[in-house]
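**Q** pasted the sequence and its predicted model underneath.
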Amino acid sequence: MRNIRLIIEYDGSRYSGWQRLKNSSETIQGKLENVLSEMVATPIEIIGSGRTDAGVHARGQVANFHTKSPMSIREIHKYMNHYLPQDIVVKEVKEVSERFHSRYNVKSKRYVYYIWNHWIPSAFQRKYSYHLVEKLDIGIMKEAAAKLVGTHDFIGFSSVKKTNKSTTRHIEEITINKEGNMLVFTFTGDGFLYNMVRIMMGTLVKIGLKQMDVSYIDEIFESKTRANAGETLPPQGLFLEEVYY
């Protein structure tokens, strides 16, 4: 049995997220599995590094599947990109060790969130960034972001309900850069809870607008209460940039 690893990019605008759903044919996993199953004439189940929500994009999603097909790597690669929708592209196909698992072997991930911070919207960036008219104080946001770095229980920054699983995660780095009217927020960590990046972004925005003090970050960690954090920002500004193994 061969183990094939894929690196995939996709525009998540019209999809119901990564995970295959019974009530929706518009998922990334579903589209990939349909093409692969047709390719080898047998059902294929694909394993992703993690789920992305409806409307979220990816430049470096990683997935793997098992097959007995004798097709070459180049043949698999060409077939997939020929039959997949144009908003899903397989960037790399590689045969890997049987022990490789896209989800269990992840060491860290990098997400990027984009905010178009100008009173005039962008016709081209509207699907790939969150438009915010009010000017943000980047200095204060960087100060707040520094408090998020490290190992913490991020339950207050997530939409996770009651769970027996650990909600402690380690954030290695958060950077904030200005590129013209675009603000680029990069989050690197060993894992992220449901909606965690978008809620951290909503909190940073509230602080950047001076509607919340930097000290609220500590209060959210202490209270472990979702209601104390900022809103969940829209999905179109979020990209899964890279997965590290």
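**A** Received, thanks.
**Q** please make it C-alpha for all contacts and neighbour counts, starting now.
**A** Will do.
**Q** surely residue 145 is within a strand?
**A** No: remark: residue 145 does not belong to a strand; assigned using DSSP: H, G, I helix; E, B strand; the rest coil, it is helix.
**Q** got a list of what it touches?
**A** 174, 204 (C-alpha atoms under 8 Å, 6 or more residues apart in numbering).
**Q** report the contact partners of residue 106.
**A** Per C-alpha under 8 Å, 6+ apart, neighbours of residue 106: 49, 190, 243, 244, 245.
**Q** distance of the fourth one from residue 107?
**A** Residue 244 sits 6 Å away from residue 107, going by C-alpha to C-alpha, to the nearest Å.
**Q** more neighbours, those two?
**A** residue 244 (16 against 12; other C-alpha atoms under 10 Å).
**Q** below is an additional structure, to be compared with the one above:
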Amino acid sequence: MKEIWSRFRKLISCWKGLTSLGRLKKIALSISYNGASYHGWQYQREDVRTVQGALEDALSIIADSPIRVSCAGRTDAGVHATNQIVDFSTNSKRDMKAWVSGTNSRLPESISVNAAAFVPSSFSSRHSAIARRYLYVIYNSRIRSALLPEYLSREYRDLDHEKMHEAAQLLVGEKDFTSFRASKCQSNTPMRNVFSVRVWRERDLVLVDITANAFLLHMVRNIVGVLLDVGANEKPISWPGSLLACKDRSKASKTAPPNGLFLVGVKYEVGVGVEIPALVWPHFLRVSS
């Protein structure tokens, strides 16, 4: 009799597990994170803290099965995001509240799921994206900020943001960005299409807003490094054009620090239902579309 009851309990357990599963479906999330305490987005190994690793651990608990995610842009160590898009496939039956609030309850405070939506099985957060948008925030002051160093890149030199903006327009268009890629960049081609670059000032903050179809490793930070030297009157406005022509990374400026960089938006041909306003923490700077 005990053996019969034991088998019955096992059958009930299996049945409960099966009823919690359904058709394989794909879900997209919008997430934000403070990248200061992470070794970048991409999972490396268990003892290395990454955004992907923390997110997959939390989602796997909610799904009660292993979850692997892909993202629109693999941010470097120290880089932040207000609207990173990720996707994953699962057959676990959960409502959207569970994927948002439930996952957030399992995440550290430095990572948050903003929204979730079902997407077609053909959707890829990375390959379906037609544009990525980054904002770089520079604290232009000779006095360092004691409160916000994680979210700002400080530049002590006086910056002429109008010169920076004019110089940045030389980068717009489909061009060879060899001079702006990191030596460890593994992309098959240095060609990228920059749709827009805008530089402006908000009191002590100088902001660089750049959108492109995709970016090379350290490309945004290398562009900012060049614009900083132009803004400090150490290089001419024409310098970005000269660097594009020479195709030599060693001729360009040093790479700007990661802490001022935010991934603020990803664009798709068809909306994925997880867009949020591009607000940059901690300044609440609304980025116009």
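**A** Yep, that arrived. The model shown is predicted, which means the values in this text are computed figures rather than measured ones.
**Q** what about whatever residue of structure 1 lines up with residue 36 of structure 2, how many neighbours?
**A** In structure 1, residue 36 of structure 2 lines up with residue 13, judged by TM-score structural alignment. Around residue 13 of structure 1 there are 16 other residues, counting by other C-alpha under 10 Å.
**Q** three-state assignment of residue 13 of structure 1?
**A** Relying on three-state DSSP, one would call residue 13 of structure 1 coil.
**Q** and residue 213 of structure 2, what does it touch?
**A** 129, 130, 131, 132, 192, 193, 194, 195.
**Q** now which residue in structure 1 aligns to residue 76 of structure 2?
**A** Checking with TM-score structural alignment, residue 76 of structure 2 has residue 53 as its match.
**Q** list the contacts of the counterpart of residue 218 of structure 1 in structure 2.
**A** Counting by TM-score structural alignment, residue 218 of structure 1 lines up with residue 241 in structure 2. Residue 241 of structure 2 sits next to 170, 171 when contact means C-alpha under 8 Å, 6+ apart.
**Q** got the buried residues for the helix or strand encompassing residue 241 of structure 2?
**A** Using DSSP states H and E, residue 241 of structure 2 sits within helix 239-246. Residues 239, 240, 243, 244 are the ones in helix 239-246 of structure 2 that count as buried (16 or more other C-alpha atoms under 10 Å).
**Q** tell me which stretches of structure 1 form strands.
**A** For structure 1, the strands defined by DSSP state E occupy 2-10, 47-48, 57-67, 88-96, 108-117, 130-132, 150-153, 168-179, 182-189, 238-244.
**Q** what about the fourth one, distance to the chain center?
**A** The one in question is strand 88-96 of structure 1. Distance of strand 88-96 of structure 1 from its chain centroid, counting by C-alpha atoms, centre = their mean, to the nearest Å, is 18 Å.
**Q** okay, that strand sits on what stretch of structure 2?
**A** So strand 88-96 of structure 1 sits over residues 111-119 in structure 2, by TM-score structural alignment.
**Q** mean shift of that stretch relative to structure 1?
**A** Here the mean offset of stretch 111-119 of structure 2 against structure 1 after fitting is 0.6 Å, by mean C-alpha distance after the TM-score superposition for structure 1.
**Q** tell me how many other residues surround the residue mapped onto residue 188 of structure 1 from structure 2.
**A** For residue 188 of structure 1, the aligned position in structure 2 is residue 211, judged by TM-score structural alignment. By the other C-alpha under 10 Å criterion, the neighbourhood of residue 211 of structure 2 contains 23 residues.
**Q** mind checking how far the equivalent of residue 205 of structure 1 over in structure 2 is from residue 262 of structure 2?
**A** Residue 205 of structure 1 maps onto residue 228 of structure 2 when the alignment is built from TM-score structural alignment. The gap separating residue 228 of structure 2 from residue 262 of structure 2 is 17 Å, by C-alpha to C-alpha.
**Q** tilt between the longest helix along structure 2 and strand 80-92?
**A** Taking DSSP state H as the criterion, structure 2 has its longest helix at helix 2-19. Helix 2-19 of structure 2 and strand 80-92 are oriented at 130 degrees to each other (axes from the mean of the first three to the mean of the last three C-alpha atoms, to 10 degrees).
**Q** done for today, thanks.
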